[in-house]
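[1] whatever this is, show me its structure:
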Amino acid sequence: MTSTIDSLHKILKDETRRKIILELNQKGSVGYTDLMESLGITSTGTLNYHLKVLGDLLEKDQTEKYRLSEKGKLALKLLTEFPQNNQIERKKWQKRLFIILTASQILYLTIIVTLYLLSIVDFYRVILAISYFVMATVVLYIGYRMQRTIPISGSKEEKARMRIGYTLGGIFLGLVTFFFAAGFIMRALQEITKQPLLQTIFWTDWYLGFSLVIAPMMGGVAGYCLGKKKGFQKPKWAVWLDRYL
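    Have a look, this model is predicted:
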């Protein structure tokens, strides 16, 4: 039994073969052409190779469609019930990205505190900066912990993580975008109107409430809707980083 499981692990190391197993489990039985289309494979030679490697994990029904054999169902259990044996270790770029973004947050907070000590900015801005720092760091850390191991491509776990990932990404962008966009707009209007808008509007209670609550909520909803539109698939930039970094 142990040797059988070990051989299955070797077969299922390839992402395309894992997708074939999950696709057949989801649809029951799939024809050759439909399998090519659903997997995005354009070469019959490539698909034939993977089908040959899968071997007795698959069988054909009376209509010549592929389906999982009993051994194939055992392979499916390895993918779904014991995902830790098939997960890929976190990519180095994800750790570097987390470190870079966290370091930038610390640098920003340090600059604000320094400006406060030099009496260039008031304490209100320090409070706002600390609030941004805490919220952004929490979002980044949750995203980082989610990527400690990467679930099997196409699995339900990956879909669930992508839902959270798109939402967290939207929250983070809502925080950062509103802060910089509002600052740029207020400064531009201040130059045009010659009024101290940064002091009278930028640090008011409504601004803090919007930037710390409303903007992140709007960003989270927008991120979730974007993910839903894309079927909660991994973004192309993340796939590119996985491939080349």
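[2] can we go C-alpha only for contacts and neighbour counts from here?
    Fine.
[3] residues touching the most centrally placed residue in the chain, list them.
    In the chain, the C-alpha nearest the mean C-alpha coordinate belongs to Gly165, at 4.0 Å (C-alpha atoms, centre = their mean). By C-alpha atoms under 8 Å, 6 or more residues apart in numbering, the contact set of Gly165 is Gly143.
[4] want to put them side by side, so please do this one too:
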Amino acid sequence: MKTVIFIPARYASTRYPAKPLAMLRQSDGSEKSLIQMSWEAASAIRGVDAVYVATDDDRIAQAAQDFGAKVVMTDEACENGTARCANAMLNSGIEADLVVNFQGDAPLTPPWFVEALIEAMQSDASIGMATPVLRCDRATYDALKEDRAQGRVGGTTAVFDAQMNALYFSKEVLPYIDPGKVAEPIPVFHHVGVYAYRPEALAAYVAHPVCPLETLEGLEQLRFLHAGMQVRCVEVDARGRVFWELNNPSDVPRIEAALSQLGAGS
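    All right, here's what the predicted structure looks like:
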């Protein structure tokens, strides 16, 4: 099964303009851009035939080419990463059995998160689209709650049914838990912003109009649910690694700390 990864990257961002080109300090004291770190993380995933940066911005394209990435230019009108992946396939003529949307703001995503998606879709032809979920540990749960308490839009949570099909995704912390009843294991799942699609699911997505919940939450995957398409959640294990996306400038120190920890353990 031919699998390709697209890393959607746009320069404009309400919460963090020019985010793909933000420089982050590595464990050795050097700096790398967020887009380069994301490309390196995607390139470490097994079972993938090619990795592309998908962008409509010449500055991002040039930076990506400078560190050796393949680039596909996309239309400015792409409203989110899923639409950008579909547009990248259309513009480039790339054909694949499986398309992975590897978010450009999640350089801490371990390769086995995406490998689990690929394996799930290889083993079940009925899955049109899949995404990872990670059970929150206490530190992650507290960080999610702190973001909301401070009015920051941070990570996303997911709730799903007994067959692991998504019921809803939200930037609120779901499900609600009475503060006095939070016990281990915490029944909150952090959504990892990676998606794997079959080409027909991508085509169905862009053919469906933008839905109200997608607009309100700012979560592209809600369009799949609104259209009645299943989204399979695949539970993954962090194996002791810290996972966090770069959603706001305030996330930079948290990610740099995780990078320092990774470097110390290598």
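[5] just give the TM-score of the two.
    A TM-score of 0.26 describes the superposed chains when it is computed by TM-score structural alignment, normalised by the length of structure 1; 113 aligned residues with a C-alpha RMSD of 6.4 Å.
[6] returning to that earlier point: quick check: the residue nearest to the centre of structure 1 vs Lys95 of structure 1, distance?
    Here the criterion is C-alpha to C-alpha, to the nearest Å. By it, Gly165 of structure 1 lies 16 Å from Lys95 of structure 1.
[7] cool, and Arg187 of structure 1?
    Taking C-alpha to C-alpha, one finds Arg187 of structure 1 at 35 Å from Lys95 of structure 1.
[8] repeat that for Phe172 of structure 1.
    Distance of Phe172 of structure 1 to Lys95 of structure 1, given as C-alpha to C-alpha: 17 Å.
[9] these two: which is more packed in?
    A count of neighbours by other C-alpha atoms under 10 Å puts Phe172 above the other of Phe172 of structure 1 and Lys95, at 24 against 14.
[10] before we move on, back to that, flag every buried residue along the helix or strand hosting the residue nearest to the centre of structure 1.
    Here Gly165 of structure 1, judged by DSSP states H and E, is contained in helix 156-193. Neighbour counts using 16 or more other C-alpha atoms under 10 Å place 158-159, 161-179, 182, 186-187 of helix 156-193 of structure 1 among the buried residues.
[11] so who does Tyr205 of structure 2 touch?
    Applying C-alpha under 8 Å, 6+ apart, we find Tyr205 of structure 2 in contact with Ala83, Arg223, Phe224.
[12] elements contacting the one helix or strand Ile7 of structure 2 maps to?
    Following DSSP H and E, the helix or strand that holds Ile7 of structure 2 is strand 3-9. Secondary-structure packing of strand 3-9 of structure 2 (3 or more C-alpha pairs under 8 Å, 6 or more residues apart in numbering; DSSP states H and E): helix 34-43, strand 50-55, helix 81-92, strand 98-102.
[13] deepest in the core, which of the ones you listed is it.
    Among the helices and strands packed on strand 3-9 of structure 2, ranked by average contacts under mean count of other C-alpha atoms under 10 Å, first place goes to strand 98-102 (a mean of 25).
[14] next helix or strand past it?
    Under the assignment DSSP H and E, the closest C-terminal helix or strand after strand 98-102 of structure 2 is helix 111-123.
[15] flag every buried residue along that following helix.
    Neighbour-count burial for helix 111-123 of structure 2, counted by 16+ other C-alpha under 10 Å, picks out Trp112, Phe113, Val114, Ala116, Leu117, Ile118, Ala120, Met121.
[16] hmm, the second one is touching Leu134, no?
    Pointing back at Phe113 of structure 2 there. No - here Phe113 of structure 2 does not reach Leu134: they are 9.3 Å apart, not a contact under C-alpha atoms under 8 Å.
[17] tell me which residues touch Val139 of structure 1, please.
    By C-alpha under 8 Å, 6+ apart, the contact list for Val139 of structure 1 reads Leu168, Ile171, Phe172.
[18] alright, I will stop here.
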